[in-house]
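[1] Below is the sequence, then the predicted model.
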Amino acid sequence: MPKQSLPASTTSFPNISEPVPLAPPVESLTSIPLQGTETSLDFSIWGLVMHADFAVKIVMLILIGISFWSWAIIFSKYLRLKYLNRQASLFEDMFWSGGALDDLYDRVGAKPQTPLENIFASAMREWRRSLSRGVDKTQEFKATLQERIERIMHVSVSRELEDLENQMGVLASTGSVSPFIGLFGTVWGIMVSFQAIAASNNTNLAVVAPGIAEALFTTALGLIAAIPAVVAYNKLSNDINRYGNRLESFSQEFGAIISRQLEENA
């Protein structure tokens, strides 16, 4: 019986030497937009202010107002101290020029413009008033006049320094209170974020991010208001103290001149 040959197989097998095409690359998870997250979030400063909670807006407005108030005080004090020091140098040049004190008083005594001129005018006014009474120039009278003039100059110095230190407490309060006001806004913003999570039952970043951004922005506003106020308070306090020492030195030197003139007129 003849052998039957099997039919040739029509199935073709791939050549393993040929490269097998790979599947198309899968996009990374970060490049796939999640459903429900395609919301436009405005994280600009204006956007954070406009979309903030009402309480957070109030905190922001308070901090912005405090910051502007502090800067107004800083510029005002800086410019005034610069002007006073310049005018004090000019007056001291006239005072130590060797001219008669009565002539200098006639020039600035009617309308003193600066603290140094006011101290000089107050002392000279008392000097002239006391000498014009025509009383005997006894040692007791001279000692009393000397003490009275020194007391008048001391009061004038204290009054001028009190005027310069006006509103310095605002800078001190701003530096200490503003961070806590910003912290209150931060806590409130985080509470709003938690409420949004609970209401939407969704922990997506689009739900949490706006409230957290507003909270952190109030903290930044608090620091923006506090840091310049603290730095300016320390700087201006030192400048006022130096100017006060300048007034005290002038009053002591002027008191010594008056004492010497009283001795010469003995």
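    Good, I have the coordinates.

[2] drop to CA atoms for contacts and neighbour counts, all remaining ones
    Noted.

[3] Does the lengthiest helix in the chain pack against any helices or strands, and if so which?
    Longest helix in the chain by number of residues (criterion: DSSP state H): helix 205-264. Counting by 3 or more C-alpha pairs under 8 Å, 6 or more residues apart in numbering; DSSP states H and E, the packing neighbours recorded for helix 205-264 are helix 45-50, helix 54-95, helix 115-131, helix 139-164, helix 168-200.

[4] In JSON lines, list the ones you listed along with distance to S237 and mean neighbour count.
    Listed next are the helices and strands packed on helix 205-264 as JSON lines, based on distance: least, C-alpha to C-alpha, whole Å; neighbours: other C-alpha atoms under 10 Å:
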{"stretch": "helix 45-50", "distance to S237": "34", "mean neighbour count": "14"}
{"stretch": "helix 54-95", "distance to S237": "10", "mean neighbour count": "16"}
{"stretch": "helix 115-131", "distance to S237": "17", "mean neighbour count": "19"}
{"stretch": "helix 139-164", "distance to S237": "10", "mean neighbour count": "16"}
{"stretch": "helix 168-200", "distance to S237": "8", "mean neighbour count": "19"}
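
[5] what about versus this one:
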Amino acid sequence: MDRAVEAAGLAGDAAASLSLWSLFLQADIVVKAVMIGLLLASVWVWAIIFDKTVTLRRANARAAAFEDRFWSGVNLEDLYREAGENPRHPMEAVFSAAMREWNRSASRLVSASEGSRVAIRERVERAMAITTQREMERLEKWMVFLASVGSAAPFIGLFGTVWGIMNSFTAIAAMKNTNLTVVAPGIAEALFATAIGLVAAIPAVLAYNKISTDLARFAARLEGFAGEFGAILSRQTDERV
């Protein structure tokens, strides 16, 4: 009976020592640093995922509303005045950049030669291309961090695991005891680092693939609008001559 009680007590102590918090507290300082770094990276990954999801959803909604107004037949100058010098979303920024460049050259259209008209169209297209690139760079901010966490986090966690197992084997050799209750906590805390690495990496990889696809689709939408708007301005350029 006493042996059964003693065995139950040891099992309870082992279970307590294998709780997540206990595994963290018992870990080596290097393993703790790895765990903390991966947990912070995981928190930042989720913050980026939330920010990108909300930003892209808002950008697409505003782009759809702007396209509806643009194709409704509203006067381009009135739409440009509404956009002002501080566009509220990427598509409006592309539109404002093109209108700003086109208005600068509008006074010279009457006497412009064919070569000058071509140069005007090229400047307008370049202004839209540069603005599109700048807006996409702003939207793509922190995407490199997602890719880095997705690729590096498992290896960082594995480093913590290897370090923890080395320390566990050293402790086992010093104690000269290979009982499972002695071995298990050290091995478990080492594997815990790999688990945290996967917790950080898996959402980062999935989110990177999804958000990259959404960004590419939005970039194509901006480029398509820029091409259509460039054609409209090109026709208006020819009509003014």
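    Now that the structure is in, tell me what you want to look at. Computed from a prediction, not measured in an experiment: that's the story for all the values here.

[6] Next, the mean deviation of the longest helix of structure 1 compared to structure 2.
    In the superposition against structure 2, helix 205-264 of structure 1 averages 0.5 Å from its aligned positions (mean C-alpha distance after the TM-score superposition for structure 1).

[7] circling back to that earlier point, adding distance to F254 of structure 1, write the helices and strands packed on helix 205-264 of structure 1 out as a markdown table.
    As requested, those are exported to a markdown table (distance: least, C-alpha to C-alpha, whole Å):
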| stretch | distance to F254 of structure 1 |
| --- | --- |
| helix 45-50 | 57 |
| helix 54-95 | 10 |
| helix 115-131 | 8 |
| helix 139-164 | 9 |
| helix 168-200 | 29 |
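
[8] Indicate which one of those helices is closest to E38 of structure 1.
    Nearest to E38 of structure 1, of all these, is helix 168-200, at 15.8 Å by C-alpha to C-alpha.

[9] equivalent range in structure 2 for that closest one?
    Using TM-score structural alignment, helix 168-200 of structure 1 lines up with residues 143-175 of structure 2.

[10] For the equivalent of N245 of structure 1 over in structure 2, give its distance to T55 of structure 2.
    Matched to structure 2 by TM-score structural alignment, N245 of structure 1 sits across from A220. Distance, A220 of structure 2 to T55 of structure 2, by C-alpha to C-alpha, to the nearest Å: 17 Å.

[11] before we move on, what about F218 of structure 2?
    The gap separating F218 of structure 2 from T55 of structure 2 is 12 Å, by C-alpha to C-alpha.

[12] Likewise for A147 of structure 2?
    Going from A147 of structure 2 to T55 of structure 2 by C-alpha to C-alpha gives 19 Å.

[13] do F145 of structure 2 as well
    For F145 of structure 2, the distance to T55 of structure 2 - C-alpha to C-alpha - is 17 Å.

[14] Same question for V183 of structure 2.
    According to C-alpha to C-alpha, V183 of structure 2 and T55 of structure 2 sit 49 Å apart.

[15] got it, and V34 of structure 2?
    Between V34 of structure 2 and T55 of structure 2 the distance is 31 Å, computed by C-alpha to C-alpha.

[16] and what of A129 of structure 2?
    21 Å.

[17] what's the answer for R88 of structure 2, then?
    To T55 of structure 2, R88 of structure 2 is 12 Å away according to C-alpha to C-alpha.

[18] repeat for I172 of structure 2
    As defined by C-alpha to C-alpha, I172 of structure 2 lies at a distance of 52 Å from T55 of structure 2.

[19] Equivalent analysis for Q133 of structure 2, please.
    Using C-alpha to C-alpha, one gets 17 Å for the distance from Q133 of structure 2 to T55 of structure 2.

[20] L139 of structure 2 now?
    With C-alpha to C-alpha as the criterion, L139 of structure 2 and T55 of structure 2 are 8 Å apart.

[21] Which residues lie in contact with V56 of structure 1 in this structure?
    Contacts for V56 of structure 1 (C-alpha atoms under 8 Å, 6 or more residues apart in numbering) come out as G185, W188, G189, E214, A215, T218.

[22] Same check on L38 of structure 2?
    Applying C-alpha under 8 Å, 6+ apart to L38 of structure 2 gives the contacts A153, G157, I196, G197, A200.

[23] Much appreciated, bye for now.
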